[in-house]
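Novice: attaching a predicted model along with its sequence, questions to come.
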Amino acid sequence: MSQIDRAVALLEQGRTEDALKLTEPLAKGPNPSHQELATHSQILKVLKRHADALVFDQLAAERYGRSPVAWHNLGATLDDMGRAQEACAAMERGFALGLNAPESFRVYGRALMAANQHDRAEAAYKEAFGRQPANVELASEYANLVWMRRGDMSGAQHIMDFAFHSGAPPGGPILTKARLWEAAGERDKAADLLALAAQRLPQDVGVLLAVARAQAERGEVADAERLVRSAQVLAPKSPGVLNQLTIVLLAAGKAEEALAAARKGLAISPDDQSLWGWAATAARAAGDPLYAALSNYEGNVAPYDIETPEGWPTLEAFLADLAVTLRRMHVYQQHPHNQSVRGGSQTMQMLVGSREPTLVALFKAVDAPIRAHIAKLGQGDDILRKRNTGDYRMAGAWSVLLRPGGFHTDHFHSQGWLSSAFYVETPTEALDRETREGWLRFGKPPIEVKPPMEADHYIRPQPGRLALFPSYMWHGTVPFTTDESRMTVAFDIVPA
């Protein structure tokens, strides 16, 4: 077995650092092969070290410039980093050399979306889907683009139906169709579709959990508990099942049982942000001190007002330029089907890594507040502080533009450690109302639980303000009704 084969085997076993130790001397050697460079880059990207991976993808494109795969790999990494125009150029070089795989057209579609070339993006997704129609993730991305661009529910649903009839496992298309209906405000249609799916797919754990959640939201708590118990029989040690059991038990008013289920899940998956979020809710309902430790708003949550970035005379001037940059990216009619936004739009490209001067300046300006907050958190044994290394990296960044009546549903960020909201524009008239319209709220779960819970902490937005908080915390936006808009940049960070 070659060193590369060993590295791939280690990667498949989850031993990523060990795999890296094998490929690093090969990729950095005097004459690395295409496979050595590509495998080393792949491992670096699994470790979220995209900037390091880019060096080896660029070297592969220079050394093996007639290889279409080298250009695909380079384009994919550039797209992951938010460098859309460069990603498009790399993919086009690859296509000229013979790229024809569905994944290449998919990467190209994502890069074109990020470059605001949406007709071409949709054409690229159509090419990818035509080559691999049973790929549920690809179909879901394609359907989401059709939905966001035009609000075309019929077209989006047709894509998922086609995936199903092309041989995709039935659960995936059904779950995406249900999320699309929910995004369109048709919650009953989504719940009815899921209920029918549960009857026909009684062994599909994902479907059972989705139906249980929908039934709990409708107030059909006994049926929800029956469904999640069925899923538990099929997958008794699944953190996802135990998470959903926690939710349903909270809806049923069984706080102690809910907290026990969450603790059982956390024993299996100790860093699961969803389980921590629901454990906090269960602890609050049960009067357990865990809630105070997890919320600890004074110690864990804070607003910071950034300094004026270099190159702008005032903070107001910078924010005005930043708003212009972001509005060029807010081109969608509808919100994504799988995010918390309602009544607005969300950018779909990775903003970190963008060459736009305003975005480069923004991420430089928020560095000091982030580092101050990490220092303030300090070390400790709790789930937040025990991960604190004193350093960080961005795990994702996007912008949201809410229209009048818009809001974020209460949610958490499953892939983060610390999450954020940076305010570019705020609905000033709404914010001054006694009802706190447009404010950022914390602590309110997204479904009705017993006893009922309202938010127990708020931050008042203002332009130039950055809010930082643990990713497991429930947070959302109080809807606002004034004829104003609300624009933010949000990002997740993880320890480095």
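Specialist: Cool, got the structure.
Novice: going forward, measure contacts and count neighbours with C-alpha atoms only.
Specialist: OK.
Novice: just the residues contacting the top strand by length along the chain, thanks.
Specialist: Taking residue count as the measure and DSSP state E as the definition, the longest strand of the chain comes out as strand 392-408. The list of residues contacting strand 392-408 from outside it, by Cα atoms under 8 Å, 6 or more residues apart in numbering, reads 48, 326, 330, 340-352, 415-416, 438, 476-496.
Novice: just the buried ones from those residues, in PyMOL syntax?
Specialist: Buried residues within these, as defined by 16 or more other Cα atoms under 10 Å, are selected in PyMOL through the command that follows:
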select buried, resi 48+326+330+340+341+342+343+344+345+346+347+348+349+350+351+352+415+416+438+476+477+478+479+480+481+482+484+485+486+487+488+489+490+491+492+493+494+495
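Novice: in addition, the following structure is provided for comparison:
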Amino acid sequence: MAFNWLQIGLAKRDLQDMEGALEALERAVAESPTNPVSAFAYAQVLFETGRNAVPAFERASALDPANPHLIRTHTAALAAEGEAERAQSILLDTLRQHPQWLDGHKSLATLRVAIGRRDDFDESYRRAINALPDSLSLRLAHVHLLSTARAWDAARACVHEAINRLGTSRGLEVARLSIESESNGPKSQDPNLFDAVAGVADPGLDLCRVRHAFRCGAIDAALARAETYRNTSQARLFWPYLSLGWRLSNNPAAAWLDGVEDAFVRAIDLGLSPDELAQLAASLRDLHTAQAPYLEQSVKGGTQTDRQLFFRPIPILQRVREKIKDAVQTYLETLPAPHEGHPLLTSPRDRPILFEGSWSVLLKAGGFHSVHTHPMGWISSALHIDMPSETDAGPAPAGYLQFGEAPPELNLGLGPTHQLAPKAGTLVLFPSTHWHRTVPIEAGERLSLAFDIRQPA
């Protein structure tokens, strides 16, 4: 019987059986060495599992040299394997030929931030805009990057420059208003700020409107707009804001959503021995090669690993992965009965447990996680691995994991509802819609592992 090893490999990858996927794709390449799809898929899985992937990407690139997705992942592999300068060179050469390749600009900017080149991380955008000054898509992508980096003055200047060159447009007007609101500008508390785009329907804009309404003290308006997304595919962006609004208005729906006294937050001892914790800590420290956190991350004063941590064939990681899957299954079995419309309790609990992402965070002196949620996940986590001593961390609650505090830039005055002291070997599970953060540590290092569980269909 003939097997389609490419399809088998891709199916196993979808099920996160990465070793099975790699074996099948290796056979696919052996049987069809000139098939560009098989070559790319094989290189991709090598990269995703933390193996040496550059030679495989070289072969795939020779078969399909103009594939932008291949170029982007090839350069990520080069950077991961210590060839950041070569990765930048390839991206720059490609961007000179294709200056409107937006994913390429973002990849180069992300790489430069990760290796500590924050000063010129957006250089390729500026060069492309100089060459194509009438490209609205380039200008909007540049503004979005600067806004993500919270470089508000630069973002504002880019919007004004674009309007002067191209005239106003809906995209530029939305960008201008969003920057004004989020940057604590002169009109950041003007309740009428978004009136000019009142007729524009867009989830990203509406999220900004919700945040602006909170900032202006218009709780009912924030809730009304967020409520319209409860039964949509974008609901997970808005549930955390519904929680804030319901708490502020003393609505019992807040307890329904978050659980009475944070009943959905569970601390579980994984039973890891001191030797296992030491092995895990050593393996993870070896993976912290970035010089700075990525732009979108909540990490401040530390680093976060790249790629799916649990895809790496490191024995201690794979043992911990299995312990974690067992713990997640127990967590699901002990949740309250299913409840229609609830972001945690609605989904089926008998499906395979898949990871939306998995990573490690290493915080240094002064480091912390800012207040955030995980809109891509269903259940989120923190596995504490190596914690600073009480003396190094500082007075309690330094280093604690806290839940429920509102983002400070919204000025809502909602403090944490629950907090946990970190303990090595303890896994904390909680709904991805929960606001959470860590309190800064004064000295030492705080090493943890985290993941999101994918919401089952």
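Specialist: Happy to help now that I have it. Treat the numbers as computed from the prediction; the structure is a model and nothing was measured.
Novice: TM-score for this pair?
Specialist: The TM-score (TM-score structural alignment, normalised by the length of structure 2) is 0.86; 445 aligned residues with a Cα RMSD of 3.1 Å.
Novice: ok, back up a step: which bit of structure 2 covers the helix or strand following the longest strand of structure 1?
Specialist: Beyond strand 392-408 of structure 1 in the direction of the C-terminus, DSSP states H and E gives the next helix or strand as strand 418-425. In the comparison with structure 2, strand 418-425 of structure 1 aligns to the range 379-386 (TM-score structural alignment).
Novice: check stretch 246-262 of structure 1 too.
Specialist: The aligned range for stretch 246-262 of structure 1 in structure 2 is 210-226, by TM-score structural alignment.
Novice: the matching stretch: end-to-end distance?
Specialist: Start and end residues of stretch 210-226 of structure 2 are separated by 7 Å (Cα to Cα, to the nearest Å).
Novice: repeat that for stretch 397-404 of structure 2.
Specialist: First-to-last distance for stretch 397-404 of structure 2 - Cα to Cα - comes to 15 Å.
Novice: whereabouts in structure 1 does it align?
Specialist: For stretch 397-404 of structure 2, the matching stretch in structure 1 spans residues 436-443, with TM-score structural alignment as the criterion.
Novice: how far does that stretch sit from its chain's centre?
Specialist: 21 Å (Cα atoms, centre = their mean, to the nearest Å).
Novice: next: stretch 112-129 of structure 1.
Specialist: In terms of Cα atoms, centre = their mean, the centre of stretch 112-129 of structure 1 is found 21 Å from the chain centre.
Novice: again, but for stretch 433-442 of structure 1
Specialist: That offset, for stretch 433-442 of structure 1, works out to 24 Å (Cα atoms, centre = their mean).
Novice: same thing with stretch 345-358 of structure 2?
Specialist: Mean C-alpha position of stretch 345-358 of structure 2 versus that of the full chain (Cα atoms, centre = their mean) differs by 18 Å.
Novice: got it, and stretch 79-96 of structure 2?
Specialist: Using Cα atoms, centre = their mean, we find the averaged C-alpha position of stretch 79-96 of structure 2 to lie 23 Å away from the chain's own average C-alpha position.
Novice: repeat that for stretch 342-354 of structure 1.
Specialist: Using Cα atoms, centre = their mean, the distance between the centre of stretch 342-354 of structure 1 and that of its chain works out at 11 Å.
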